[in-house]
Every structure is written in structure tokens, then in C-alpha cells.
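J.: Need a 3D model of the following:
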Amino acid sequence: MPLYKRLFKSLYSPKYIAASRLLGIGKTIQYLFILSFILCLPSCLSVFIHLTAGSSPAKAIESILPSLAANEEFTRQMLFIYIPVVLLFYYILLSFGLFLKAAVFAGIGLFLISFLSKRGEYRHLFRLSTHALTLSVFVTVLIDWANWTFPYAYAADWLIVTIMLYLSIRWLPHATR
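T.: Below you'll find the model as predicted:
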């Protein structure tokens, strides 16, 4: 199944998320990297909009790093190196965060599996939790683009993923006795 169909079906279908446990680990890792790229887009776009909106890049960097403001010409020349490096580091950090989040939710899924007496292993739950992250990532991106903030955003994020994981675990086969 193409990636865009997997993204779309993971937004609304716990049955498809449960079926995604049979995908290979390579496709799951690719899916996590795509999710982290989608999560990185609002920040990257806001950086480029901020730098091209007429505000001086030197003043923006001066407010962040006052020690670099001493040599303004050097700062302007190096700006085209700093920004891609920082954005690449941000993407790598987001990817690591999503991998860690998927691993934590796979551990939570182990408790849900034993509670619901379903059959599954950690490797299946890692794939399920990866696809359960999709709705949370898209909600986060929409909130970032709308420039909204609200309290308990992380709790709501984790609640969305937990509910999607719970609903998808319900579609797994029962454990044999």
C-alpha cells in the first residue's frame, strides 16, 4: 500500500492500524521518519518566513546569540550554513523523540494486551504504536499552523495516542489458553 494511503487510513481506522502489525520493520521506520518530517514542517516554514519577512537575520541571531552579534558581516555570511544545520539537527531530534514515543507506547501496549487478553508481541506493538501516532502528529501540526496554545497539550497528545492504540489492540486476535 502506498505511503499516502497508509497515512490517511491511520488517521481514522483502528482496524487498519491493527493490520499494520504485519508490515516489515523497514516500512515502520520509514513511516516514523515521514511522520517526523511532517511534524518538522511548521517549524521549518516559520523559520523561513521569519527570515524572509523583512526582519534582519543578524538582529534575529543577535537576540538569540549575543556573542555572534559582534561581527555582523560574518554572521550574515554564515547564516546560510547555520540554518540548515540547525533544521537538520531539529529533524533528527524530532525523529529520536518519535522513536522514543513509539517505544514507550509499545510498552504501554503490553499492559493493554494483557488487560484485554489479546495476542501480540513487542515488535507488533511497536508497529501499532507507530501508526497510532499519526492522528496525534496531524493534530499537533494543525495546532502549530493555527498558532494555538492550550494547557495540557502533551496530556491530550498522549491521550489521543493511547485511545488509538487501545482501539487498534481490540482488533487483535484473542490469546490462546
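
J.: contacts, neighbours, all on C-alpha from now
T.: Fine.

J.: Now do the helices in this protein.
T.: 3-12, 14-19, 25-52, 57-64, 72-116, 122-146, 153-169 (DSSP state H).

J.: how about a markdown table for the ones you listed, with distance to Ala175 and mean neighbour count added?
T.: Output for the helices of the chain, formatted as a markdown table (distance: least, Cα to Cα, whole Å; neighbours: other Cα atoms under 10 Å):
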| stretch | distance to Ala175 | mean neighbour count |
| --- | --- | --- |
| helix 3-12 | 24 | 15 |
| helix 14-19 | 15 | 21 |
| helix 25-52 | 23 | 16 |
| helix 57-64 | 55 | 15 |
| helix 72-116 | 9 | 16 |
| helix 122-146 | 14 | 21 |
| helix 153-169 | 12 | 18 |
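
J.: one more to line up against the first:
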Amino acid sequence: MNIFKQYYKSLFSPKDIAMFRFQGIGKSILYVFLLTLIFSLPDMVYYSKEVATSVSAVKESFSEDVPSFVIEDGVLSSENKEPYSERKGDLGIVVDSSGALEPSDIRAMGETLAFLKNELVWTVGGKNETIPYTMFAGAPFSNKDVESFFTFANDSLAIFIPILVLTLYITYLGMKFIEVTFLAFFGLLLKNLAGRKLQYRHLWRMSAYSITMSTTFFTIMALLKTQVPSGFMINWFVSATILLLAIKEVPASKKAKKQ
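T.: The predicted model follows:
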């Protein structure tokens, strides 16, 4: 059975997932690689587009409109005492030396890059990334330094974006392997409860396919930009349920049947 047919079967057939325990470990590992690649593509495209658009917008804003400021000793200071805000396309640019705005205020503004009094806040995809200025040890830097950085970044997108895509893929791949490994360990408990004689290597192979349904669901939700409450718990519950159903499809040993 080719790997794409395995994907299709893994969406609804615990019986087929149980049969996959007999295949070589290499094919199961390859399945995790391909599953991760297919379902990380939306994020790869989204973040690549966002980075390219955002870098260009920030570069343009800092070269034309953003008021002068200096960041020194972890604090932003500016002659402009009122918060400055503008939008370039889908990206908002904020500079606030007054301390009037908090990171929580930035989240409500949509996709925004905000230079607040004590931290840099970047909101993308409904999530806030906050970096205190104290992390930038060394000499003070100004809006001109930020402009120079984003000019360099804009000129280097052809190098930076492939690195970003590769980093995302490796990160997601590592997370998937960890997920499969822990699910297989949990499968040791499930197979005892179900009275099935299975080794860890069988459970690892079955776990690799048991995550297909939950991975597909959360990928669709990501494409729809819909946040799923308690997503972590739902993911593990669905995957564990599929694994348990697959374990039950494994014939019980004669000893277990007699009992």
C-alpha cells in the first residue's frame, strides 16, 4: 500500500492502522516526515508571506514616517510623547514612549509591530510575542538602526525565507516525533487494558498513523484561522482513542481469550 493510500485509510480505519504494525520502521518514519511536510505547508506559506510583507512595510514606514526614538538601558525614549500608530497594508506600526499602551492593548490591534516603552511586541496570527529591551545588551540603538536592519532583511529575503521554512519544518517534525513516541508509551497501558500482546515497536508504528485524524483536523482549523479551545487535550484524546480502537483490532492471544 502506497503512503498516500495509507494516509486515506488512517483517517477512518483503525483496522488498517492495526495492520500497519507489520511494516518496516522506515516506512512509518517516512510517513511521519510526509505527514509533517504536507500539514506544515499552510504555515510555511503563511509565515513566508507575512514575513516578506511585514519586512517591506516596516522598512517603508521607518524610512518615511516613524518618529525618532532611542532605546537605552531597556527603555524607549522619544521626543514624541503621544503614542504613534499607523498601518501599512495589513501591518500596524506603533511607537509609544509614554507607557500608555500595554502588550494586551496591542493584541486587539491585529497584526502589529509595536515598540513600547519597555518591550518590543509583535502580534501575528492572534498571538503576542514580547521581547524586553533588556535582552538587547550593548550600545543604545535608534530608529535609524531599526531601519538599517529591516533594509538588510528585505534585501536578504531570498536567503532568510528558505531558512525560515526549513526551521519551521524541523520544529514541526521534532514535535511530531515526540508526539508519536509519547503516544506509543501510552499505548503500552492501552494494550494491557485491552488484553493485547503488542511490543513497543508495534505501538510506535500504529501511533504514527493514529495521529492522522487529529493532525488533519487541526490543519483545516489553521487554514480557516479558527482557534480550537483546549486543542492540546482534544488532540491527545482523539489520537489516543484512534490508537485504542486500532489496538482492539489486533487479535487477542489464545491465553487472553481463555480468560
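
J.: mind checking which of the helices of the first structure is nearest Arg177 of the first structure?
T.: Nearest of the helices of the first structure to Arg177 of the first structure, taken as Cα to Cα: helix 72-116 at 12.6 Å.

J.: helices or strands up against that closest one?
T.: Judged by 3 or more Cα pairs under 8 Å, 6 or more residues apart in numbering; DSSP states H and E, helix 72-116 of the first structure is in contact with helix 25-52, helix 57-64, helix 122-146, helix 153-169.

J.: Switch these over to TSV; also include distance to Ser10 of the first structure.
T.: Below are these laid out as TSV (distance: least, Cα to Cα, whole Å):
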stretch	distance to Ser10 of the first structure
helix 25-52	11
helix 57-64	39
helix 122-146	6
helix 153-169	9
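
J.: Give the aligned equivalent of Arg196 of the second structure in the first structure.
T.: Matched by TM-score structural alignment, Arg196 of the second structure corresponds to Lys118 in the first structure.

J.: And for its match, the neighbour number?
T.: 18 (other Cα atoms under 10 Å).

J.: That one: what's it in contact with?
T.: Neighbouring residues of Lys118 of the first structure by Cα atoms under 8 Å, 6 or more residues apart in numbering: 169-170, 172-175.

J.: One more: Ala103 of the first structure?
T.: Ala103 of the first structure neighbours (Cα under 8 Å, 6+ apart): 126, 129.

J.: Could you pull up the contacting residues of the residue nearest to Thr130 of the second structure when sequence neighbours are not counted?
T.: Once flanking residues are discounted, Thr130 of the second structure sits nearest to Val121: 4.6 Å by Cα to Cα, 6 or more residues apart in numbering. With contact taken as Cα under 8 Å, 6+ apart, Val121 of the second structure is in contact with 103, 106, 112-115, 128-131.

J.: which part of the second structure lines up with stretch 80-89 of the first structure?
T.: So stretch 80-89 of the first structure sits over residues 158-167 in the second structure, by TM-score structural alignment.

J.: The most centrally placed residue in the second structure and Lys88 of the second structure: what is the separation?
T.: Nearest residue to the geometric centre of the second structure (Cα atoms, centre = their mean): Tyr172, 6.8 Å. From Tyr172 of the second structure across to Lys88 of the second structure, the span is 31 Å (Cα to Cα, to the nearest Å).

J.: what do you get for Ala57 of the second structure?
T.: 6 Å.

J.: Map Val137 of the first structure onto the second structure.
T.: With TM-score structural alignment as the criterion, Val137 of the first structure matches Thr215.

J.: dump the residue contacts of its match.
T.: Applying Cα under 8 Å, 6+ apart, one finds that Thr215 of the second structure lies in contact with 39, 235.

J.: related to what we said a few turns ago, most neighbours among the contacts of Lys118 of the first structure, please name it.
T.: Among the contacts of Lys118 of the first structure, the one with the most neighbours (other Cα under 10 Å) is Ile169, at 27 neighbours.

J.: Leu116 of the first structure and Ser168 touch, don't they?
T.: No. Using Cα atoms under 8 Å, Leu116 of the first structure makes no contact with Ser168, being 11.6 Å away.

J.: which neighbours do these two share?
T.: By Cα under 8 Å, 6+ apart, no residue touches both Leu116 of the first structure and Ser168.

J.: still on that earlier bit, looking at it, the residue nearest to the centre of the second structure is touching Leu41, isn't it?
T.: No. Between Tyr172 of the second structure and Leu41 there is no contact under Cα under 8 Å: 10.7 Å.

J.: tally of neighbours for Phe115 of the second structure?
T.: Neighbours around Phe115 of the second structure, by other Cα under 10 Å: 24.

J.: quick one: it from Asn154 of the second structure, how far?
T.: 19 Å.

J.: With Lys191 of the second structure instead?
T.: Using Cα to Cα, we find Lys191 of the second structure at a distance of 54 Å from Asn154 of the second structure.

J.: Over to Phe217 of the second structure?
T.: 35 Å.

J.: can you check Asn143 of the second structure too?
T.: 16 Å.

J.: Equivalent analysis for Glu72 of the second structure, please.
T.: Glu72 of the second structure is 25 Å from Asn154 of the second structure, by Cα to Cα.

J.: same check, this time on Ser207 of the second structure
T.: 42 Å.

J.: now swap in Thr216 of the second structure and tell me
T.: Distance from Thr216 of the second structure to Asn154 of the second structure, by Cα to Cα: 34 Å.
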